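Novice: here you go, sequence then predicted model.
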Amino acid sequence: LALGADLEMAAQGVLSDAPEGGNFVAPTLFAGVNASHALARDEIFGPVQVIIPFEDEAEAVAIANGTEYGLVASVWTENGARQMRLAKAIRAGQVFLNNYGAGGGVELPFGGVGKSGHGREKGFEALYGFTTLKTVAAFHG
């Protein structure tokens, strides 16, 4: 992954009280990331985050949906109507509102859309992958 000269490393580091020894990959925050950059469009398996400014909801949704992946998203706003609009518009398997993390217990389905997964784990939705729906209509006349 070529980062390019246009990126600005906004922050990087490991907590000062991290255990001695061991190997750590320092979490890194990048600014100046264009929505078409690989850091914004690809799944980066590491502690990497990007800052992409936007002007309005439509642009935010276009950025969020401008990738082939859609595992998890998070929306941060005090406006409840905006939370619901964005949660509906963003293509992701899970959308967190004003929080982020492992979603719920075993009863809440988990899985992505696009190249982030097929089907769901956990909950009743996960069982549907092991079943086949059949309709039987009988005439009793």
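Specialist: Received the coordinates, thanks. Quick caveat: nothing in here was measured; it's all calculated off a predicted structure.

Novice: hey, let's count contacts and neighbours off CA atoms from now on
Specialist: Fine.

Novice: which helix in this structure has the most residues?
Specialist: Once the chain is assigned using DSSP state H, the helix that runs over the most residues is helix 80-89.

Novice: list the helices and strands the next helix or strand after that one packs on?
Specialist: Going down the chain from helix 80-89, the next helix or strand is strand 94-97, by DSSP states H and E. Counting contacts by 3 or more Cα pairs under 8 Å, 6 or more residues apart in numbering; DSSP states H and E, strand 94-97 is packed against strand 72-75, helix 80-89.

Novice: second one coming, line it up with the first:
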Amino acid sequence: SDAQVANIPMVAQGQIVDEAPDTGFYQAPTLLRDVPVMHRLAQEEVFGPVLCAMSFRDEDHAIELANATRFGLVAGVWTRDGARQFRMARRVKSGQVFINNYGAGGGVELPFGGVKSSGYGREKGFEALYGFTALKTVAVRHG
């Protein structure tokens, strides 16, 4: 695997449940650490149960790492500091930011979508309706 080639330490790996159907394709949840910022695991959207942990020195370095990819679908900020929560959420280039939680957020009322190479526009919510409408201006002179 790429992790072994790059000597990326595997911190933990889960298991695939015994009840999983034989006809499926499954990947055990995996936690990796010290992933180099330019490694493909840090640069590509991994749609699977893989978490790449990267240490950072300070807020600026964390933002540099988070924004050092051409993707920007979803991000997570974990901190007890209320001011830091919103400061970091504002700076990270992502279509959706979770603070102290992570996952498919909300119902149909919350817009969802990415930025950069992760997409354009929004699904769900009023923002999604704009993609199905066309604005027209009609100017009438009376008199």
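Specialist: That came through fine. Computed from a predicted structure; not experimentally measured.

Novice: re earlier: and among the helices and strands packed on strand 94-97 of the first structure, the most buried is which?
Specialist: Per residue and on average, the most neighbours among these fall to strand 72-75, with a mean of 19 (mean count of other Cα atoms under 10 Å).

Novice: what's the mean deviation for that one versus the second structure?
Specialist: Superposed on the second structure, strand 72-75 of the first structure shows a mean distance of 0.5 Å to its aligned residues (mean Cα distance after the TM-score superposition for the first structure).

Novice: read off where that strand ends up in the second structure.
Specialist: Aligned using TM-score structural alignment, strand 72-75 of the first structure spans residues 74-77 in the second structure.

Novice: could you do stretch 119-133 of the first structure as well?
Specialist: With TM-score structural alignment applied, stretch 119-133 of the first structure matches the range 121-135 in the second structure.

Novice: quote the end-to-end distance of the matching stretch.
Specialist: Taking Cα to Cα, to the nearest Å, stretch 121-135 of the second structure runs 16 Å from one end to the other.

Novice: show residues contacting that stretch.
Specialist: Val108, Glu109, Leu110, Pro111, Phe112, Gly113, Gly114 (Cα atoms under 8 Å, 6 or more residues apart in numbering).

Novice: can I get these in JSON lines with secondary structure?
Specialist: Formatted as JSON lines, the contacts of stretch 121-135 of the second structure follow (DSSP: H, G, I helix; E, B strand; the rest coil):
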{"residue": "Val108", "secondary structure": "coil"}
{"residue": "Glu109", "secondary structure": "coil"}
{"residue": "Leu110", "secondary structure": "coil"}
{"residue": "Pro111", "secondary structure": "coil"}
{"residue": "Phe112", "secondary structure": "strand"}
{"residue": "Gly113", "secondary structure": "coil"}
{"residue": "Gly114", "secondary structure": "coil"}
